[in-house]
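Novice: next input, structure requested:
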Amino acid sequence: MSSSQISSLIAALPESNEVVWGPPNAIDSALNEIPYAPYSKGDKLGRMADWSQETGKDGQPARGRGSYNRQYRDQQVYGAGTSNLFSYQHGEDEGSFSVVDNTRTSTKPRVGFGRGGGTIFRGRGARGGQTGGRGGATTARGTVAGRGGRSDGRFDSRGGRGGRGGRRLGWKDWDKPQRNRDASVAIGPDWKIIEEIDFSRLSKLNLETDEGEDLDAYGFLYNYDRSNDRPAGMKTAERRLQIQERLFFNPTTSDDPVIQQLAEKEEATIFATDSILSMLMCAPRSVYPWDIVIIREGNKVFLDKREGSQIDFVTVNENASDPPLETSEGNKDAMNAPQALAMEATFINQNFAVQAVTEGAGKHEFPNPNPFYNPEEDTEPLASKAYKYRRFDLSLTEEEPMHLIVRTELDAVLKPSPASKPQFLTVKALNEFDDRAQGSGGALNWRSKLNSQLGAVVATEMKNNSCKLARWTTQAILAQADAIKLGFVSRAAPKDNNRHVILGVVSFKPREFASQMNLNVNNGWGIVRTIVDMCMQMPDGKYVLVKDPNSPVLRLYDVPANTFDEEDAEEGA
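Specialist: Predicted structure coming up:
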């Protein structure tokens, strides 16, 4: 084509194409009302109609054998979601159309629950009540007043609140009520959150320490009654649990006069009791809510507990896959609610420790008397109890030393022969309430299985009470006890929580028992050092470490200095 012919063709083009390339304006205006659909070369052209394809009741392709490829082979890859732009819209309203179905359907109502009211246990019905508190004393029958301790044995039991919780996959788990527990302490509006740590991070901590050293010892111990060591589960081993008037003391750290003297002498940086320290060291195993008060004064840190703290009570089946329900959650047996079971377990442990020793066969005296007993105010006889103050080295380097002093407890002494070295024991008790009740955790019947399947019974208790047994074992290791005497106590009748029977006693060495339940003490020391380091980076003041009631998380709060002081003043009044 010659240049003249090209020029003539360009001159013949419409005026609309002289500036820009594209279709004429008339065509553009005609396409304005048509929605745009993306197109790709990879799109497949489907059939106009496929009468051979099977459809289900809802008009969708049927899911059956041989229909998978037919269902998905014609779907477009690109732009498939825009086909609804050209779909036909019905002009008439079909919302009033309904299908009459005469089939009867039975739907099980969903179990719901709301906030339950508080329950108060008083007097002898408290079955042990508050174990000391801030300098108070506790008897095996109930609570007595003692230098600021609670005297009425009250305990507040709150029900759970309704709400949505995390879904757990298990057998008939859809039919279980969703738990939403209340926190152990009310979070104040002026509390400032410092740190939030999940249990997965805590489980990775590790700190190696030594065996510790004894600083001083107080109190006395009665000899352990060796008649308890009969084969567990035998009829001859069954004995009735007796209620005896004995006095126990369990003051908090800052109210301990011995710890106050050691703090003035600059003997350590961290001060705690074995019950508080074991709760912190075994935190990743805990499920129920709890809290620890941390006070920093200069270069010292005190781990304290509140008045009426959950730390002083013994939980039951806390780690079971289906733990006991609150009465507000549908539990028809109030005696099998978590708080009622905790009161019962605390009562059993106190009385079992008294009954496990022989008071008339002499006692092992320690260099110093009981530091909390005042004969002018306390009329009940003292229980067999020794307090050992021990120091542990938590230093990371020699340039920055850090030591911890903990008050540990022992319950009995055992001398196989007059010339042998005394063996110091801790005495604890597991309790069975009803193996058929909700919250039993699939436990075996102790009366029929304890003798023939002792290992299975102990393994089940390790699973259902992992946190409780780990705390007891940690306390025994901290006290450097030679053995743990673990009693099996059951109700005389499943529906009577006032009468109990001792079925047998089993002995364990603390270190071996810890290895059986996969308890790593060095992990516990790592948790303690991590929490203390957080507080040492903050200014002097009061802090509260709170276990989240519904998730495996610890939260550290900075609270005002007068927090809980009003509660302590009311309790002392």
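Novice: going forward, measure contacts and count neighbours with C-alpha atoms only.
Specialist: Noted.
Novice: so is Ala353 in a helix, a strand, or just coil?
Specialist: When classified by DSSP: H, G, I helix; E, B strand; the rest coil, Ala353 comes out as helix.
Novice: can you classify the nearest residue to it once chain neighbours are set aside by secondary structure?
Specialist: Excluding its sequence neighbours, the residue lying closest to Ala353 (CA to CA, 6 or more residues apart in numbering) is Val427, at 5.7 Å. Classification of Val427 using three-state DSSP returns strand.
Novice: tell me if I'm right that Val427 and Phe488 touch.
Specialist: No: counting by CA atoms under 8 Å, Val427 stays clear of Phe488, with 11.3 Å between them.
Novice: check which residues of stretch 313-333 are buried.
Specialist: The neighbour-count check on stretch 313-333 (16 or more other CA atoms under 10 Å) flags 313-320, 322-329, 331 as buried.
Novice: and if you look at stretch 419-428?
Specialist: 424-428.
Novice: how far does the helix or strand hosting Ile348 sit from its chain's centre?
Specialist: Using DSSP states H and E, Ile348 sits in helix 338-355. For helix 338-355, the separation from the chain centroid amounts to 20 Å (computed by CA atoms, centre = their mean, to the nearest Å).
Novice: what segments of the stretch 401-550 of the chain are helices?
Specialist: Using DSSP state H, counting those that start in this stretch, the helices of the stretch 401-550 of the chain run over residues 446-449, 454-464, 466-478, 510-516, 521-536.
Novice: give me whichever of those helices is most buried.
Specialist: Comparing the helices of the stretch 401-550 of the chain by mean neighbour count (mean count of other CA atoms under 10 Å), helix 466-478 comes out on top with a mean of 24.
Novice: what angle separates that one from helix 454-464?
Specialist: Counting by axes from the mean of the first three to the mean of the last three CA atoms, to 10 degrees, helix 466-478 lies at 100 degrees to helix 454-464.
Novice: want to put them side by side, so please do this one too:
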Amino acid sequence: MSSFTLPQINDNPDGGWGPSSSNFPAQFKFKDIPYAPYSKSDKLGRFADWNDPNAGSGGGQGGQGMASQGGQGGPRQGGRGRRDAGQQAFGSGSASAFAYFHVEDESSFSLVDNKAGPSRRPGGMARGRGGGRGGANTYANRMAQRGGRGGMQTGRGGAQRGGRRGWRDWDKNSRARESSVAISPEWQMLDEIEFHRLAKLRLDVEEPDDLENYGKLFPYDKTYDRITTKSERPLQLVDRIKYNTTTSDDPVIQRLAAGNAATVYTTDVILSVLMCATRSVYPWDIVILREGNKLFFDKRDGGPFDTVTVNENASDPPQDPVINPNDKTAVPEPPSINSATSLSLEATYINQNFGFQSVIENAPPPAIDFDKPNPFYGPDETEPLASCGYRYRVFDLSVDEDEDVKICVRTEVDAYLPGVGNPKDGQGLVTIRALNEFDPRAQGSGGAPDWRTKLDSQRGAVVATEMKNNSCKLAKWTVQSVLAGAEQMKMGYISRANPRDNTRHVILSATSVRPVDFAAQLNVSLANGWGIVRTVTDLCMKMPEGKYVLVKDPNKPVIRLYAVPLTAFVTEDDEDADGILDDEIDV
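Specialist: The predicted structure follows:
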């Protein structure tokens, strides 16, 4: 027959529930540990700090707090309400054993993203400061999507206001770009300059002196200024030759350097990158060669100067596929037409062909020949030359009369305006550039509106978006036009015929701006640019003769100057041409 035996009950003569300390079992070793209450809202670092000498008093205070607050109806009402004014949370006393903070964890903490995340419940409050004007919860966001009161949703492909985040937002700030040039351990870093220091530099430079003009210019076709989205024109593939030779390989610069025409020699493409360095986000590098008292600013073959960036300054710029190096089984993603590299090549193709197509070659008005022919076009070349004029100009960077610091720049112009003046005297010169639209719904579009619907009616909104997303690119184009002395800069708006096809494009519109006025709209300071150039020049002139590299950090607003060997960036063909490998050839 089954039976049941009652357990032993220890009576507490002091009253209350539970055993007293006097009749605790002897083997119970935790009998002197104080009791402290908890609240569901308390954040615990760990259960208890056994080394805290005030643990007993803390527990006592916690118990008193529970007793006093329990009589008032509990610490919180409804679980989601706010604490009453002056009411202390459970376990939050200064001497509490549970108020634990780990110093090392707090010091190593860094904020990654403060944007508002999506709320899981219709009534939940969105965290962070990213809540839109239509309310901070998901319900308000849904109402905004339906056109409800207080909400707002951007145009086609844009992200709505109210806190919704895009695809893979968690990975945006963790992507690290690679340097434009591999930093060798043999290189010696000489100096490092932050962008905020560069932004404070100023140097006023007077009008330049024209030395020599080379090349041939065709007139600009003014019919392109009348193109609209209703009368779009296809972008054609025009086969022309246009040279982008670096500074040291320019025969004209070599001759001018032999005659001591200046102290520094460079091209407008290289100089514009240096003058607009504080706007740059993508990495770049400039090779600097010092020979005697002369400096030559060069670009590397295949470097970032040969292509055009797309949406470099956007909050979420286009990205290339990233492979986790720790995942050995990862399969590379197929190349996307909207990746950063693909868009850069596409924009370069568009810029070249739009410049070739928008000039008149075989009809009056006639082409204008400068004083001397193209210096890079050899007698063996058979393909036709593109419309291009090279103007070699000297700018005086001297601060006072006791010094003589001049820079010789090879500038380029693409066409001339017929009937404005004599292009040989610098009148009516034009530079031609092109902005391109790829897909307003793709990642990296920067919230750009649809050009086909907004370009004719809201051109200002389109231009403002491009000025925000391509601030560095537009600033460099403007500086190049100012350096060349161009009166106008023609900009074409070119889009894909189909957003999923990056081989066919159409010209939607074209406009003209005055470079000086456009620089003011972009807030481009030429005085600041010349100050940066003079600072880098003085820094390099303090160094001994040799080769140096100025590198923009790929992920920080910093430029660094490295000393490199003379054989750096020299190919075998260049060595053979310079006679460096004569001994090997003789063998």
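Novice: and the residue nearest to Ala353 of the first structure, how far from Ala483 of the first structure?
Specialist: For Val427 of the first structure, the distance to Ala483 of the first structure equals 9 Å [CA to CA, to the nearest Å].
Novice: circling back to that earlier point, looking at the helices of the stretch 401-550 of the first structure, which is closest to Ile194 of the first structure?
Specialist: Closest approach to Ile194 of the first structure among the helices of the stretch 401-550 of the first structure (CA to CA): helix 521-536, 8.7 Å.
Novice: just to revisit the earlier point, and the helix holding Ile348 of the first structure, which stretch of the second structure?
Specialist: Residues 340-357 of the second structure are the counterpart of helix 338-355 of the first structure, counting by TM-score structural alignment.
Novice: next: stretch 385-400 of the first structure.
Specialist: Under TM-score structural alignment, the match for stretch 385-400 of the first structure is residues 388-403.
Novice: and the end-to-end length of the matching stretch?
Specialist: 35 Å.
Novice: what's that stretch in contact with?
Specialist: Contact with stretch 388-403 of the second structure is made by 203, 205-217, 242, 262, 370, 374, 404-415, 484, 530, 534, as judged by CA atoms under 8 Å, 6 or more residues apart in numbering.
Novice: if we use 6 Å, what do you get?
Specialist: Under the criterion CA atoms under 6 Å, 6 or more residues apart in numbering, residues 208-217, 404-414 lie in contact with stretch 388-403 of the second structure.
Novice: if we can go back for a sec, list just the nearest of the buried residues of stretch 419-428 of the first structure to Ser551 of the first structure.
Specialist: Closest to Ser551 of the first structure, out of all of these and judged by CA to CA, is Lys428, at 28.6 Å.
Novice: average gap between the match of helix 338-355 of the first structure and the first structure?
Specialist: Its aligned residues in the first structure lie a mean 0.8 Å from stretch 340-357 of the second structure after superposition (mean CA distance after the TM-score superposition for the first structure).
Novice: pretty sure the residue nearest to Ala353 of the first structure is touching Gly487, no?
Specialist: No: Val427 of the first structure is beyond contact range of Gly487, at 7.7 Å (criterion: CA atoms under 6 Å).
Novice: which SS class is the most centrally placed residue in the first structure?
Specialist: Central residue of the first structure (CA atoms, centre = their mean): Val287, 1.4 Å from the mean position. Three-state call for Val287 of the first structure (three-state DSSP): coil.
Novice: returning to that earlier point: the contacts of stretch 388-403 of the second structure in strands, which ones?
Specialist: 209-217, 406-413 (DSSP state E).
Novice: which of the residues you listed are buried? Put it as a ChimeraX command.
Specialist: Burial among these is assessed by 16+ other CA under 10 Å; the matching ChimeraX selection reads:
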select :210,213,214,215,216,217,406,407,408,409,410,411,412,413
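Novice: run a quick neighbour tally on Pro364 of the second structure.
Specialist: When neighbours are defined as other CA atoms under 10 Å, Pro364 of the second structure has 10 of them.
Novice: Tyr220 of the second structure versus that one, what's the distance?
Specialist: In terms of CA to CA, Pro364 of the second structure sits 11 Å off from Tyr220 of the second structure.
Novice: same thing with Arg441 of the second structure?
Specialist: Separation of Arg441 of the second structure from Tyr220 of the second structure (CA to CA) stands at 34 Å.
Novice: the two: which is more packed in?
Specialist: Tyr220 (26 against 18).
Novice: give the contact list for whatever residue of the first structure lines up with the more buried one.
Specialist: In the first structure, Tyr220 of the second structure lines up with Tyr224, judged by TM-score structural alignment. Tyr224 of the first structure makes contacts with 357, 412-414, as judged by CA under 6 Å, 6+ apart.
Novice: one more: Val314 of the first structure?
Specialist: 342, 345-346.
Novice: could you measure from it over to Tyr222 of the first structure?
Specialist: Using CA to CA, Val314 of the first structure is found at 24 Å from Tyr222 of the first structure.
Novice: same thing with Pro560 of the first structure?
Specialist: The spacing between Pro560 of the first structure and Tyr222 of the first structure, counted by CA to CA, is 44 Å.
Novice: between the two, which one's more packed in?
Specialist: A count of neighbours by other CA under 10 Å puts Tyr222 above the other of Pro560 of the first structure and Tyr222, at 24 against 14.
Novice: that one - nearest residue in space that isn't next to it in sequence?
Specialist: Closest residue to Tyr222 of the first structure apart from its sequence neighbours, by CA to CA, 6+ apart: Lys363 at 4.4 Å.
Novice: can you check Ile368 of the second structure too?
Specialist: Leu217 (5.2 Å).
Novice: touching, that neighbour and Leu417? I think so.
Specialist: No: using CA under 6 Å, Leu217 of the second structure is not in contact with Leu417; the gap is 10.0 Å.
Novice: quick one: the helices in the stretch 201-350 of the first structure?
Specialist: In the stretch 201-350 of the first structure, the segments counted as helices under DSSP H, counting those that start in this stretch are 257-264, 274-281, 338-355.
Novice: same list, the ones you listed, but as JSON lines with mean neighbour count and distance to Ile187 of the first structure please.
Specialist: Below are those laid out as JSON lines (neighbours: other CA atoms under 10 Å; distance: least, CA to CA, whole Å):
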{"stretch": "helix 257-264", "mean neighbour count": "15", "distance to Ile187 of the first structure": "29"}
{"stretch": "helix 274-281", "mean neighbour count": "23", "distance to Ile187 of the first structure": "19"}
{"stretch": "helix 338-355", "mean neighbour count": "24", "distance to Ile187 of the first structure": "21"}
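Novice: which stretch among those helices comes nearest Ala186 of the first structure?
Specialist: Nearest to Ala186 of the first structure among these is helix 338-355 (17.8 Å), distances taken as CA to CA.
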